[in-house]
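Peer 1: Sharing a model that was predicted from the sequence below.
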Amino acid sequence: MPVARVSVDVPLAHLDRPFDYLVPAEQDADAVPGCRVRVRFAGQLVDGYLLERAESSEYGRKLTFLDRVVSSEPVLSPEVAELARAVADRYAGSLIDVLRMAIPPRHARAEAKPSPDPGPAPVAPPEEGWARYPLGSHLLEALRSGRAARAVWQALPAEDWPARLAEAAASMASTGRGALVVVPDHRDLARLHAACLALMHEADVVALSADLGPSERYKRWLAVRRGSVRVVLGTRGATFAPVHDLGLVVVWDDGDDLHSEPRMPYPNVRDVLVQRAHLTGASFLVGGFARTAEAQLLVDSGWAHEVVAARDTLRSVAPRVAAVGDNDWQEVKDPAARSARLPSMAFDAARAALSADSPVLIQVPRRGYVPALACGQCRAPARCRRCAGPLALPGGTRDGEPRPAYCRWCGATEAAYRCPTCGSRRLRGQIIGARRTAEELGRAFNGVPVRTSGGDEVLSTVPGGRSLVVATPGAEPVAPDGYGAALLLDGWALLGRADLRAAEEALRRWMTAAALVHEAGRVVVIADSSLAPVQALVRWDPVWHARQELAAREELGFPPAVRMATVDGSRDALAAVLDDLHLPPSGEVLGPVPLDEDRERALVRVARPDGRSLAAVLSELQSVRSARKEPEAVRVKLDPLEVL
């Protein structure tokens, strides 16, 4: 096998294919499939991965020798290589872009140390936790018996979800096969890791996250690649972890935007794990307190079953949820209309929880003090005179006086604001931030400790007892015995975003916070009770909302009912791309529309069965532009989170 087929680390779309090289005799033993190599390409030494060895080449010309084998460690497994190729094809990207996400940078010292041998398989865990769900026990039984199970799990309020996921992973590990669980952030990962250690030996579980540092993370990743660990936990970067004999893949809270990769080709964890389960025959589980339209599509298509609790069980554990409707709408939006930040219903719920010696969670959509200002007369957004950026209040005082407004874009102080529309000098808050809310609540509940969580200071847990916890969405800390009440403020700020997923995202954030309340607690949401997301929260019925959302998107032709791509670029570059675009029969181009002064965006959508054809067309288009050395780049994203 003298020929080595190498994936070369060159970021050019038209070079997304293997290249053949000869293997020097002295490096024959080290040049194993999956190892890192250095090759000469276009006159430069570049990195690459050896994909396979072959007897001959179809190149027809004289081949160049490998420059050297960087390491004989086979870091790229055949299963991960196949998955990376499938992901690149699905998202109109290149293989090397996906491999950069899948394989961490090399650390020679960590690579030189041997990994321990795997220990005996753990004992299968009990089923009591999953017994509250009619299909929960059947799910664990399928995992233990080796049958492929695909499920969408709807977690009950106040559910100990780390324990349930740990039980699913331990059930698979008890058969000797591997499990991979992906969660949004490091706080979720810490809780899940602790739950897994309660059921399995420490040597059976490894946690992969970016905050470990390059050397430690590579050491743990190698232990997974060498088969020393059965259960792998991690954040987005662990999606491609090379787990041996993979039997189960799990994603928790798939609607969280942290599951979307910000680097090309912008894959989503849920979709990658669906693809991985399809290629390997592994079981698949997606869980959360809310449900996305994409997860609902898995159920409606028959690809996955839903694991949900009976309504009687739900009613026995769900907190009581109430909504403040239109009568209090303006008063809630304008804190100057009341002496306190909270409407009476929310104030009563907080007071009752504090009197029962329980903490109260207050969710505020924005951090900061007053992050958005408007004219006090005509309500027009307040803008900076220099750059037209949004004005905000920083909070605090200077020389005993309140600090003046400033621009959030250029930082310039605006001490003498005058509205260009009506000439008024008065300012009012459009949105009240977490710091200002904490300040006002501290005055309303004198003597009660107030804690804030969000931005650079995110709390993982808070102690029990009387306290007010003001948190931004996604930064809600966990209380040991649950919260006595949750107050979800400024719902209009979440629901009013110009985003296709605004309603779905608002419900997900509300349910994540409300799920931290114990069963005797109360939840008050400040939003119009007639809106579908608010109704879903009040009834605690995310499945109904997901069905409504999916049906609406099918009617309007939005993802996931269709495959859609965004194409961004300058006006001339985008026009050239659209002229060369040969779509399948169901294809449709919407736009283009301006993004800013220099760039425009076009939306391209096709029927879902034509999704693979759309990805191939866009990939070929990028390859042609790369081969022509077009000076202006065009960005392509398939199935983007944002389409508006």
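Peer 2: Cool, the structure landed.

Peer 1: Could you use CA atoms for every contact and neighbour count after this?
Peer 2: OK.

Peer 1: quick one: secondary structure of R40?
Peer 2: With DSSP: H, G, I helix; E, B strand; the rest coil as the basis, R40 sits in strand.

Peer 1: which residues touch it?
Peer 2: 46, 64, 66-67 (CA atoms under 8 Å, 6 or more residues apart in numbering).

Peer 1: Most neighbours among those residues, which one?
Peer 2: Among the contacts of R40, L66 has the most neighbours (other CA atoms under 10 Å), with 20 neighbours.

Peer 1: ok, that one touching A25?
Peer 2: No. Counting by CA atoms under 8 Å, A25 is not a contact partner of L66; they are 10.6 Å apart.

Peer 1: hang on, V8 packs against L45?
Peer 2: No. If you go by CA under 8 Å, V8 and L45 don't touch, sitting 10.2 Å apart.

Peer 1: out of those two, which sits in the busier spot?
Peer 2: Counted by other CA under 10 Å, V8 and L45 do not tie: V8 has more neighbours, with 23 against 11.

Peer 1: Name the nearest residue to that one, sequence neighbours excluded.
Peer 2: Among residues not flanking V8 along the chain, G48 sits closest, at 4.3 Å (CA to CA, 6 or more residues apart in numbering).

Peer 1: take a look at this one as well, against the first:
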Amino acid sequence: MSSENENVERSGGTEPEQLALIRESVRKAKAPKAKPRTWRGAALAKELPVARVVVDKGVLHLDRYFDYAVPEELDEAAQPGVRVRVRFGAGARNVRDGRREGGGLIDGFLVERCAESDYSGPLAALAQVVSPEPVLDGELLGLARAVADRYAGSLADVLQLAVPPRHARAEKRTSPPAPAPPEAPDAGSWRRYARGPEFLAELAAGGAPRAVWTALPGPLWAEEIARAVQATLASGRGALVVVPAGRPAARVDAALRALLGEGQHALLTADAGPERRYAQWLAVRRGSVRAVVGTRAAMFAPVRNLGLVVVWDDGDGSHSDDNAPFPHVREVLELRAARDKCGFLLGGWSCTVEAAQLVESGWALPVAADREQVRAAAPLVRTVGDDDLARDEAARAARLPSLAWQVAREGLKRGPVLVQVPRRGYVPRLACERCREPARCRHCAGPLEARDSGALVCAWCGRDEAAWHCQECGGFRLRAQVVGARRTAEELGRAFPAVPVRTSGREQVLDTVGAAPALVVSTPGAEPVAEGGYAAALLLDGWAMLGRPDLRAGEDALRRWIGAAALVRDQGAGGTVVVVAEPTLRPVQALVRWDPVGHAVRELAERAELGFPPVSRMAAVAGAPESLADFLGQVELPPDAEVLGPVPMPSTEPGRARRPGDPPPGERWERALVRVPPGSGAALARALKSAQAARMARGAGAQAGVRVRIDPGDIG
């Protein structure tokens, strides 16, 4: 250390330190930039000998580009966008602050070629060009960076979601030339909606309309999406459709094939397998296919000359990625619509609060049918509330109220009847029969559930509980809090012995059922489509969905009910829906009136009054109590930020499978919510990202992690 620096340290004065910083900056400005060279003296490319690389190291304090020298033998293959392998760490000497780090080989993407590097020392050379196929262009890189900044994540993590793993055989295949654009479609069933034909016409003319579309119940939604895609292709542009699961993706795929024929679009889902999916993705990137239908990961599909993005059923939890930085399809497609100046269509049978906000802000226009058409297309909805259940002898003796039993009996004379149960399994939740205290495991305090064999098993740790007794009252008898789909199917089979009973849930999801009379017991989201529509539907245990301690409980319950009721025949064909829930509650009333938009608008107004999302931006910060307190003490939040909590959080919610990022079983974590008003969301994300990066840089993240999630789906 120089004597000048020693004086600064001893004196602690500000002026000598400033002088030292000024001299250092002047010295760096005068120092000539060294020509790129490798520390092993390898021959370099004659032109643009510096490669700027984003390494596959998803940690925030390394979220930047690194410079490498381009060896002469890799000059031709090392083009922007290709996959490369580089030496990263000790001996690499490409970190711009001059530090030496570990020296293993790591994957990355070559972003650009440069004539010189900002770093004046020797650069490590590119170790390998994995493939000459350019998979990362400037447009996809810009989108990935925008998503990383919005969600306080790293670019490498987003690129892992955006670019599928390489498959060599798929890369060797040549993609066919792009087909000629189709003709503009007829408006078809879009005539049922106000502004529907105008929306299609504007797309076909090369415009970029933005719409929130409330679809009428029935199977025509897939064909209507296909017509919007056809109108976009007719204008010479590309289209991207993202749906929550493989089954709706297959329906849109079939509608596009029927409307456009083969070769006009690609299907990107996990069901296709890695090789076929990567081949389809390459066809899109190469421009051979200009339309894409897929599930969540398809939101980053590199469609050329993008003219329309579509998201169906944006309230489905499958649209939110479980991997850092947890992007949501709706938000990513909004970014793409703004960046690419293309059309935007958010559709569904229901309506989320976020969709209502897009309309209220003027960012998108509503596309919906008038009330007469809604009433004609929707089934009749009847309710069974607490008072009805109290007076109903059949409901006290069994789970099926008299009204539901009568509707099911009449419906089975005309076709299949759908029964929606909010929980899978046999008896997934149990409580003490005497005091109603939930039955929990003695080892980890997890909820106990009954299997088909009658054995009690912990839903968290999997241990058998052979000698349970209530810790509160000492009782030994149990009762069901929530009855699962398999137990419901068993009970219905006894009530209707001559009718076949089929189940659809997590273990086995049915895609379709025939028109013959049958009872179809399904969990929410797994309802199969019935040929000709269901004659009736029973929505049981509504209190289980409405009673969740979550801000979105009412919205989610209404969305799941409408999703099931939309598969039922209309009133003119005798379609009837019975919902077992208190009829005075707002979501139940919205279902009876079939008014999801009105429900979303009222929810939005209340959240604006209380400062809840999506009116405000919010982040959830979770971790062990000591780590969380340290993080909140270090982060420099915006002046208008408000910290709520921290409060203890459970290991997992009862009835929900573990997801990435959940606290380890048995560990005590806390969570704090950070809220900012509109306009400060970007500043909040930057502050949280900077604090997390600083924490990781000093090694705290490895020992005691803190999880940051922007716009959490579940805030309690």
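Peer 2: Perfect, I can see it now. Bear in mind the structure is a predicted one, so any value in this text is a computation, not a measurement.

Peer 1: Who are the packing partners of the longest strand anywhere in structure 2?
Peer 2: Assignment by DSSP state E gives strand 104-114 as the longest strand of structure 2. The helices and strands touching strand 104-114 of structure 2, judged by 3 or more CA pairs under 8 Å, 6 or more residues apart in numbering; DSSP states H and E, are strand 50-55, strand 83-88.

Peer 1: what's the matching range in structure 1 for the helix or strand that it is followed by?
Peer 2: Once strand 104-114 of structure 2 ends, the next helix or strand along the chain (criterion: DSSP states H and E) is strand 126-131. Strand 126-131 of structure 2 corresponds to residues 66-71 of structure 1 when matched by TM-score structural alignment.

Peer 1: do the same with stretch 160-173 of structure 2
Peer 2: Stretch 160-173 of structure 2 lines up with residues 100-113 of structure 1 when matched by TM-score structural alignment.

Peer 1: how much distance is there from the matching stretch to the middle of the chain?
Peer 2: When distances are taken as CA atoms, centre = their mean, to the nearest Å, stretch 100-113 of structure 1 is centred 25 Å away from the chain's centroid.

Peer 1: Other residues contacting it?
Peer 2: 73, 75-76, 80, 84, 214-216, 218-219, 222, 237-241.

Peer 1: distance from the centroid: which residue in structure 2 tops it?
Peer 2: Going by CA atoms, centre = their mean, the residue of structure 2 most distant from its centre is S3, 56.6 Å out.

Peer 1: Structure 1: which residue goes with that residue?
Peer 2: So, by TM-score structural alignment, S3 of structure 2 is left unmatched.

Peer 1: what about S3 of structure 2, distance to G716 of structure 2?
Peer 2: S3 of structure 2 is 58 Å from G716 of structure 2, where distance means CA to CA, to the nearest Å.

Peer 1: and what of F344 of structure 2?
Peer 2: Between F344 of structure 2 and G716 of structure 2 the distance is 30 Å, computed by CA to CA.

Peer 1: Quick one: buried ones out of the contacts of stretch 100-113 of structure 1?
Peer 2: Among these, those buried by neighbour count (16 or more other CA atoms under 10 Å) are 73, 75-76, 80, 84, 215-216, 218-219, 222, 237-241.

Peer 1: that older thread, tell me who's in contact with the residue nearest to V8 of structure 1.
Peer 2: Taking CA under 8 Å, 6+ apart, we find G48 of structure 1 in contact with 6-9, 36-39.

Peer 1: cutoff 10 Å now
Peer 2: By CA atoms under 10 Å, 6 or more residues apart in numbering, the residues touching G48 of structure 1 are 5-10, 18-19, 34-39, 69-70, 96.

Peer 1: Trace P274 of structure 2 over to structure 1, please.
Peer 2: Checking TM-score structural alignment: P274 of structure 2 goes with P214.

Peer 1: Its match and R220 of structure 1: what is the separation?
Peer 2: Taking CA to CA, one finds P214 of structure 1 at 10 Å from R220 of structure 1.

Peer 1: Would you verify that E670 of structure 2 is located in a helix?
Peer 2: No. Using three-state DSSP, the assignment for E670 of structure 2 is strand, not a helix.

Peer 1: which residue in structure 1 lines up with it?
Peer 2: By TM-score structural alignment, E670 of structure 2 lines up with E600.

Peer 1: Contact partners for the residue lying closest to that match once chain neighbours are set aside?
Peer 2: Excluding the flanking residues, the one nearest E600 of structure 1 by CA to CA, 6+ apart is P594, at 4.2 Å. P594 of structure 1 sits next to 568-571, 600-602 when contact means CA under 10 Å, 6+ apart.

Peer 1: Tally up the residues packed near the counterpart of L448 of structure 2 in structure 1, please.
Peer 2: Using TM-score structural alignment, the equivalent of L448 of structure 2 in structure 1 is L391. Residues near L391 of structure 1, counting by other CA under 10 Å, number 28.

Peer 1: Equivalent analysis for S355 of structure 1, please.
Peer 2: Number of residues near S355 of structure 1 (other CA under 10 Å) recorded here: 12.

Peer 1: circling back: looking only at neighbour counts, state which of F344 and G716 of structure 2 leads.
Peer 2: Using other CA under 10 Å as the criterion, F344 of structure 2 and G716 rank with F344 on top: 24 against 9.

Peer 1: Which position in structure 1 pairs with the more buried one?
Peer 2: F344 of structure 2 maps onto F284 in structure 1, by TM-score structural alignment.

Peer 1: The strand or helix carrying its match vs structure 2, average offset?
Peer 2: Using DSSP H and E, F284 of structure 1 falls within strand 283-288. When structure 2 is overlaid, strand 283-288 of structure 1 sits 0.6 Å from its aligned residues on average, using mean CA distance after the TM-score superposition for structure 1.

Peer 1: Please point out which parts of the very next helix or strand once past that strand sit buried.
Peer 2: The first helix or strand that comes after strand 283-288 of structure 1 along the chain, using DSSP H and E, is helix 293-300. Residues 293-299 are the ones in helix 293-300 of structure 1 that count as buried (16+ other CA under 10 Å).

Peer 1: Run through who's touching helix 293-300 of structure 1.
Peer 2: Helix 293-300 of structure 1 is contacted from outside by 150-153, 254-255, 270-271, 274, 286-287, 303-306, 501, 504, 543-551, 553, 559-561, using CA under 10 Å, 6+ apart.

Peer 1: Distance of the residue nearest to E600 of structure 1 relative to R628 of structure 1?
Peer 2: Distance, P594 of structure 1 to R628 of structure 1, using CA to CA: 26 Å.
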